[in-house]
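Engineer: any chance you can model this:
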Amino acid sequence: MAATLKDVASLAGVSIKTVSNVVNGYDFVKPENRRKVLAALEATGYRPHRGARNLRRGRTGFIALVLPELNIPYFAELTGLIITAAHHHEWGVLIEQTQGTRSQERTALASMGPYLIDGAIVSPQALEAADFAELSPAVPLVLLGEHAVDVPFDHVAIDNVRAARTAVGHLAQIGRRRIAAIGHNPHRGTAALRLTGYREALAEANIPERSELIVTALEYHRRDGAEAMNHLLDLPEPPDAIFCFNDLLALGAMRKAAERGLRIPEDLAIVGFDNTEESTFSIPSLTTIAPNKSAIAQTAVDLLRRRATESFPTQDIQIPFTLEIRESTSTLPTRPV
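Structural biologist: I've put the predicted structure just below:
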């Protein structure tokens, strides 16, 4: 049978309370008693019961992470970083995938009870303000991303307008004039912000906006980028540069451009968004906007941890980004934004 606190205390010759203090990391234990307890813990192979310990602390030991699609590399990479950050606070992570639909996002919110989780990190795509009424007020919540919803919860994101403006400005700086955009989608808040940045960059460079160069993408997968590229290359005047609203769109576009005999970046320069690992190893490597994903993950988890013990005004935190310049636009070194 598994060893108990009583077994450890008996072997160490101390009280059960002393053993509990050592197991829970409290400092007010005499060094001699601590040594005895540690030796007894090793000898008995005692392992604390996580569930019971969390109940005594008034916590469940888990947080929820609600994301649209785990097969999107950005979200997959962010999930790993959030899990790592949560483990530092002795939290497990329960993951829910919603496909970005309002119905599934509402279901995820409704299932979040204070007896199940200590808090939630949510990247919404379709939720409306009224939907958050279904969330228990006892559950701290941090929102990720750019979906515009007016609710009193902490929010962590990057400045998408400025990031898109930086990406398109780079294409203008290297002499491109027919700059297309792949990723317009009226149902994605992120898309609206990145389209705004695209338009602002064109205006700053005195490049006229051409509606035929703005291509809608219902999804943000490689195949959508490839289909959009086919459409652009069939135009009477194809683009000489493309800003894609995520890396997968850019990778699909690059593949189709290569199949049709274009050289990148000589004939066509391409910029992505997200700086996923695949963008570094593609041929050519992909110039991309790089959000600080580690900072996004750490900030979101830290906000949840603070909410468990503190009362403070709602935080709206912008995380920095960089433009990673690679072979799809030039061979210049990376420069900070």
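Engineer: only C-alpha atoms from now on, for both contacts and neighbour counts.
Structural biologist: Will do.
Engineer: now do the helices in the stretch 51-200 of the chain.
Structural biologist: Under the criterion DSSP state H, counting those that start in this stretch, the stretch 51-200 of the chain contains helices at 73-87, 102-110, 160-173, 189-204.
Engineer: and the residue most central in space within the chain, how far is that from R335?
Structural biologist: In the chain, the residue lying closest to the centroid (C-alpha atoms, centre = their mean) is L78, at 4.1 Å. To R335, L78 is 23 Å away according to C-alpha to C-alpha, to the nearest Å.
Engineer: do V19 as well
Structural biologist: Separation of V19 from R335 (C-alpha to C-alpha) stands at 54 Å.
Engineer: more crowded one of these two?
Structural biologist: Higher neighbour count among V19 and R335: V19, with 26 against 9, using other C-alpha atoms under 10 Å.
Engineer: now for the helix or strand encompassing the more buried one, which elements pack on it?
Structural biologist: Element membership for V19, per DSSP states H and E: helix 16-23. The contact analysis (3 or more C-alpha pairs under 8 Å, 6 or more residues apart in numbering; DSSP states H and E) places helix 16-23 against helix 5-12, helix 31-44.
Engineer: residues in contact with Q104?
Structural biologist: By C-alpha atoms under 8 Å, 6 or more residues apart in numbering, Q104 lies in contact with T98.
Engineer: what about it, distance to P124?
Structural biologist: For Q104, the distance to P124 - C-alpha to C-alpha - is 10 Å.
Engineer: what's the burial count for T280?
Structural biologist: 16.
Engineer: same question but for I319, I mixed them up
Structural biologist: Neighbour tally, I319, other C-alpha under 10 Å: 16.
Engineer: got it, and G58?
Structural biologist: 11.
Engineer: got it, and the one 3 residues further on?
Structural biologist: Applying the criterion other C-alpha under 10 Å, we find 22 residues in the vicinity of G61.
Engineer: ditto for I270
Structural biologist: Neighbours of I270 (other C-alpha under 10 Å): 29.
Engineer: that one: what secondary structure?
Structural biologist: Secondary structure, DSSP: H, G, I helix; E, B strand; the rest coil: I270 is strand.
Engineer: please give me the structure for this one as well, since I'd like to look at both together:
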Amino acid sequence: MAATLRDVARLAGVSAKTVSNVVNGYPHVSDEVRRRVREAIERLDYRPNLAARHLRSGRTGVLALVLAGVPCPDELAHAVLRGAAERGYRVVIEQVVPGRRAASPPRRGVPADGVLLGADVVPRELVEAQVAAGTPLVLLGEGRDGRCDRVAVDIAGAARDATDHLLGTGRRRIAAIGAHPRESPSTPRPRTAGYREALRRAGITAPPGYVRATTHHRRRDGYEAARALLARQDPPDGIFCYSDALAIGAIRAAVDAGLRVPDDVAVIGLGGSEEGRYSRPSLSTVDVDVEVIARTALTRIVTRIACPHVAPVEVTAPHTVLPRESAPAG
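Structural biologist: Model prediction:
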């Protein structure tokens, strides 16, 4: 016989209401109680009746995750999927090319109870559409909107720390790969601003052309940008890439040019992807805690679904420089 919510409550030593709060992801439950309830759920193999719950609430039990340019989109998506499943939600994912107009999610014919939007630049049309429809919205990227919750890394600080790491290894000709094609030098976006701030504090001015724009953050884009930089008369001895994928492409370009990484050119990425851990050489990176971002964002979206009029909050997730073989600590 299938376990019931009351069976879980009895085993965990809490009320049925508390079990319901944990299952639905409400934030006002202590970590200890949440742990006991989850252990009881796992032990009893409890499966909430999602159809009945959504029928009673008038909700779909679906969240939309829109990704457009955030670090480690695959890792973030998996973390969101895991966390949403724990709360009884399904997730539809929309991948948007940065800079391209995003449709109003989701595009698969299923209305969403809430939207998680990971984008370097907030698509205003999408935000306005969700706000007008009353759909809860949480931002996960660099962009801000005072009407929405936001959970993100201090991306300018992460870029500054990555560049500082290269400076600490003795590099002085440091280039950057991954700027937005329409980014203006007078109003740089956060990654570029952090990179330039670190150089400025070190008394260094990068030569013209040392910041390379890319349409995408793929390995191929990193390869092509690094190849152009390394072919210059004044090639860099350090490269900061705005994503790990770009950095892995840049390493390959250096190797193909007959250079040694890190002896001739050091490379650091941003994101903390699993791929970088196993590349050769292993990739130095700024690790972004996607589990914290996903967990916090889901807490905010569930809270906003239950209480639409609560004041928006902004949460900054931690980041950490991870020195590895491509740019070991000096």
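Engineer: picking that back up, what's the counterpart of the residue nearest to the centre of structure 1 in structure 2?
Structural biologist: Correspondence of L78 of structure 1 to structure 2, assessed by TM-score structural alignment: L76.
Engineer: am I right that that match is in contact with V292?
Structural biologist: No: L76 of structure 2 lies out of contact with V292 (C-alpha atoms under 8 Å); the separation is 9.8 Å.
Engineer: which residue lines up with A112 of structure 2 in structure 1?
Structural biologist: That one, A112 of structure 2, aligns with I117 by TM-score structural alignment.
Engineer: what about its match, neighbour count?
Structural biologist: Applying other C-alpha under 10 Å, we find 22 residues neighbouring I117 of structure 1.
Engineer: please apply the same query to the one 3 residues further on.
Structural biologist: Using other C-alpha under 10 Å, A120 of structure 1 has 23 neighbouring residues.
Engineer: quick one: residues contacting it.
Structural biologist: Contacts of A120 of structure 1 (C-alpha under 8 Å, 6+ apart): 63-66, 112, 139-142, 304.
Engineer: L235 of structure 1: which of the residues you listed is nearest?
Structural biologist: Distance to L235 of structure 1, by C-alpha to C-alpha, is smallest for V66 among the contacts of A120 of structure 1, at 39.7 Å.
Engineer: in contact with the equivalent of the closest one over in structure 2, which residues?
Structural biologist: Aligning on TM-score structural alignment places V66 of structure 1 opposite V66 in structure 2. Neighbouring residues of V66 of structure 2 by C-alpha under 8 Å, 6+ apart: 93-96, 105, 115-119.
Engineer: in ChimeraX, how would I select the buried members of the residues you listed?
Structural biologist: With 16 or more other C-alpha atoms under 10 Å as the criterion, this ChimeraX line picks the buried residues out of the contacts of V66 of structure 2:
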select :93,94,96,105,115,116,117,118,119
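Engineer: and the contacts of V66 of structure 2 as TSV, adding distance to I155 of structure 2?
Structural biologist: Shown next, in TSV, are the contacts of V66 of structure 2 (distance: C-alpha to C-alpha, whole Å):
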residue	distance to I155 of structure 2
I93	23
E94	22
Q95	20
V96	20
P105	25
V115	22
L116	18
L117	16
G118	13
A119	12
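Engineer: please flag which of the contacts of V66 of structure 2 sit within strands.
Structural biologist: Judged by DSSP state E, the contacts of V66 of structure 2 include 93-95, 115-119 as members of strands.
Engineer: can you tell me the SS state at I239 of structure 2?
Structural biologist: Assignment for I239 of structure 2 (three-state DSSP): strand.
Engineer: translate it into the numbering of structure 1.
Structural biologist: For I239 of structure 2, the aligned residue in structure 1 is I242 (criterion: TM-score structural alignment).
Engineer: list the contacts of that match.
Structural biologist: Residues counted as contacts of I242 of structure 1 (C-alpha under 8 Å, 6+ apart) are 179-182, 268-271.
Engineer: closest to S279 of structure 1 among those residues?
Structural biologist: Nearest to S279 of structure 1, judged by C-alpha to C-alpha, of those is V271 at 10.1 Å.
Engineer: E69 of structure 1 versus E204 of structure 1, what's the distance?
Structural biologist: E204 of structure 1 sits at a distance of 35 Å from E69 of structure 1 (criterion: C-alpha to C-alpha).
Engineer: so between those two, which is more surrounded?
Structural biologist: Between E204 of structure 1 and E69, E69 has the larger neighbour count (other C-alpha under 10 Å), namely 15 against 11.
Engineer: contact partners for that one?
Structural biologist: Contacts of E69 of structure 1 (C-alpha under 8 Å, 6+ apart): 75, 97-100.
Engineer: any idea how far the residue nearest to V321 of structure 2 when sequence neighbours are not counted lies from H309 of structure 2?
Structural biologist: Leaving out its chain neighbours, the residue that sits closest to V321 of structure 2 by C-alpha to C-alpha, 6 or more residues apart in numbering is V286, at 4.3 Å. Separation of V286 of structure 2 from H309 of structure 2 (C-alpha to C-alpha): 35 Å.
Engineer: between the two, who's got more neighbours?
Structural biologist: V286 (26 against 10).
Engineer: isn't the more buried one up against A158?
Structural biologist: Yes: applying C-alpha under 8 Å as the test, V286 of structure 2 and A158 come out as touching, 6.6 Å apart.
Engineer: between the two, which contacts overlap?
Structural biologist: 270, 319-320.
Engineer: tell me the one of those nearest R47 of structure 2?
Structural biologist: Distances from R47 of structure 2 to the shared contacts of V286 and A158 of structure 2, taken as C-alpha to C-alpha, are shortest for H319 (35.1 Å).
Engineer: that closest one matches what in structure 1?
Structural biologist: Aligned by TM-score structural alignment, H319 of structure 2 pairs with F321 of structure 1.
Engineer: leaving out sequence neighbours, find the closest residue to that match.
Structural biologist: Of all residues not flanking F321 of structure 1 in the chain, P291 sits nearest, at 4.3 Å (C-alpha to C-alpha, 6+ apart).
Engineer: from memory that neighbour sits against E324, does it?
Structural biologist: No: at 10.1 Å, P291 of structure 1 does not count as touching E324 under the criterion of C-alpha under 8 Å.
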